[in-house]
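S.K.: quick one, what's the 3D model for this:
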Amino acid sequence: MLNLEVIIVFFLVLIRMASFIVACPLYTITGIPSLVKIGFAFTLAVLVTPLVQPPVLEFPGGPWGFGLAVLSEAGVGLALGFVCTLVFGVVRIAGALLDFQVGFAMSAVFDPISGNMNTLISRFLFFMTLVLFMNIDGHHALINALVKSYELVPLTAAGISGEITLLIIRIFADTFALAVQICAPVVAVLVITDLAMGLIGKTAPQMNIFQLGFPLKIAVGVTSLALLLPALTSVFKYIFDTLQRDLLLLLKGLA
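M.R.: Have a look, this model is predicted:
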């Protein structure tokens, strides 16, 4: 006969696992059926529950106290997934800025993965980041971090402080700063191209600069990005290291 305490611990573990999978961009790809995601969260909960130190199952207020404990575990999982979303959002923002400069912003299409309108380079960089992340077993590292979270933030022990708010703001600001740094070389080349076309338009007014500018900027932008891709591997490594650091800081703040 199953012990009631074991069932409660398993349910709380499942809440944190499921909340993380719901929020993490790596596990929210719409091509994956919902039943697979639910089964994945259930399997993780079954494997992790024996490793979790059972808390003192005393919920002040009865059902209301248990409801607060459930919300607390859901908040931990959602916070971890939200940090992953912000870090992976670096390449989306960088791609969107590049698309705007190159001229692909008008070709925005609906991305079923994110549920938003995304442009070509933004989707390309995001998929490339996912491939590299899984190639280095980053998805296993995320699961390991989720398991280790029970050591830093035990069940029903999470708390919110001012440090968490400052950390989220700092991660949000770093996301935009790093995105601008990634796209800065290509944007600089495109700005020089705009200046060159402006000088050509002044010296040769008979040339249709607007008609020449669109294909030229696309060619220059795509070529510059292709030349920059080998150097981006170190940037992606920094992004993955930043993800691990931010998750650790978040867990320490929640503890």
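S.K.: for the rest of this, base every contact and every neighbour count on C-alpha atoms.
M.R.: Noted.
S.K.: give the buried residues for the strand or helix carrying residue 101.
M.R.: Element membership for residue 101, per DSSP states H and E: helix 63-102. Across helix 63-102, burial judged by 16 or more other CA atoms under 10 Å covers 66, 69-99, 101-102.
S.K.: list the helices and strands it packs on?
M.R.: Packing partners of helix 63-102 (3 or more CA pairs under 8 Å, 6 or more residues apart in numbering; DSSP states H and E): helix 4-23, helix 120-135, helix 162-203, helix 209-254.
S.K.: and residue 96, how far is that from residue 112?
M.R.: To residue 112, residue 96 is 17 Å away according to CA to CA, to the nearest Å.
S.K.: make sure residue 98 is actually in contact with residue 186.
M.R.: Yes. Taking contacts as CA atoms under 8 Å, residue 98 lies within contact range of residue 186: 7.4 Å.
S.K.: and stretch 113-127, what's buried?
M.R.: Buried residues in stretch 113-127, counting neighbours by 16+ other CA under 10 Å, are found at 118, 119, 120, 121, 122, 123, 125, 126.
S.K.: one more, for comparison:
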Amino acid sequence: MEWINQFPAFLLIFVRILAFLATLPIFSYRNVPNMYKIAFALFFAYIIFFTLDVPTMEVEATFFLLIIKEVLIGLLLGLIASILFYAIQVAGAFIDIKMGFLIANVMDPQTGAQTPLTGGFLYAFAVLFLLVTDGHHLLLDGIFYSYAYVPVDEMTVHFGGASVMETAAGAVSTMFVIAFQMSFPIVGALFLVDVALGLMSRAVPQMNVFVVGLPLKIFLGLPIMLLMLPSFFWLVSNLVDEIVVTMRTLLQLFGGA
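M.R.: Have a look, this model is predicted:
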């Protein structure tokens, strides 16, 4: 019955992984059944449990505080990854503003929220690219190595440090920078179209710029989007690397490094 003495430590590992999957991109989608999420968390916790040197713990008052700590760590790591990955949605919103698609938001079945039309299109490409290149393994690698920085029996975690806040704010600013880089080819080209239409309206006042401009932007924006896909995938690869670096940095700060 030795496993009963090790079950509290296994439960802490399981709670952190389950909280991590609840907010992590791809794994937290609504179209993934909750039963599969729980089963995957159990399987992953089983692997980590026999990989780590897990101490024997007792169920007491401190144990419930450790559960809260594990939930917070898992949620924060998954949340910071989601914030950075949603740079693709923000880039789609920037593009839709210029192309005129922002008036037609669609419901995203993965998250249950309204999403820009172009943002959903690019987000689907990014998710497929992430799965094909095994980028989701890098995300799972983050939760695996989290136990090296913040052990399950460690009670002291630096959640409210100034460095943690700076890292979180830096992640948000990085998200907007990457979103601007993704959308700049289309936004910049359509800005030049706006300038040309403004000059034409001055030269030919009888022309209705609003009637001509909307289909012209769509006609030019879609081929430009096709041409920018190679650079888009390169930026998605950089985005995944940035997610991994940010997660490692947060874990070091949580552990007081």
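S.K.: circling back to that earlier point, overlap of the contact sets of residue 98 and residue 186 of the first structure?
M.R.: Shared contacts of residue 98 of the first structure and residue 186, defined by CA atoms under 8 Å, 6 or more residues apart in numbering, comprise residue 221.
S.K.: what count of nearby residues applies to residue 132 of the second structure?
M.R.: Neighbour count of residue 132 of the second structure, defined by other CA atoms under 10 Å: 10.
S.K.: how much space between the counterpart of it in the first structure and residue 128 of the first structure?
M.R.: Matched across to the first structure, residue 132 of the second structure falls on residue 135, judged by TM-score structural alignment. Using CA to CA, residue 135 of the first structure is found at 10 Å from residue 128 of the first structure.
S.K.: again, but for residue 136 of the first structure
M.R.: From residue 136 of the first structure across to residue 128 of the first structure, the span is 13 Å (CA to CA).
S.K.: what do you get for residue 58 of the first structure?
M.R.: Relative to residue 128 of the first structure, and taking CA to CA, residue 58 of the first structure is found at 47 Å.
S.K.: over to residue 186 of the first structure?
M.R.: According to CA to CA, residue 186 of the first structure and residue 128 of the first structure sit 18 Å apart.
S.K.: higher neighbour count, these two?
M.R.: Shown here are residue 186 of the first structure and residue 128; by other CA under 10 Å, residue 186 has more neighbours (23 against 14).
S.K.: number of residues surrounding the residue nearest to that one when sequence neighbours are not counted?
M.R.: In this structure, residue 186 of the first structure finds its nearest non-sequential neighbour in residue 224, 5.9 Å apart by CA to CA, 6 or more residues apart in numbering. As a burial measure, residue 224 of the first structure scores 16 neighbours (other CA under 10 Å).
S.K.: what does residue 100 of the first structure correspond to in the second structure?
M.R.: For residue 100 of the first structure, the residue aligned by TM-score structural alignment is residue 97.
S.K.: what residues are up against residue 151 of the second structure?
M.R.: Contact criterion CA under 8 Å, 6+ apart gives no residues in contact with residue 151 of the second structure.
S.K.: which residue in the first structure aligns with it?
M.R.: Aligned by TM-score structural alignment, residue 151 of the second structure pairs with residue 154 of the first structure.
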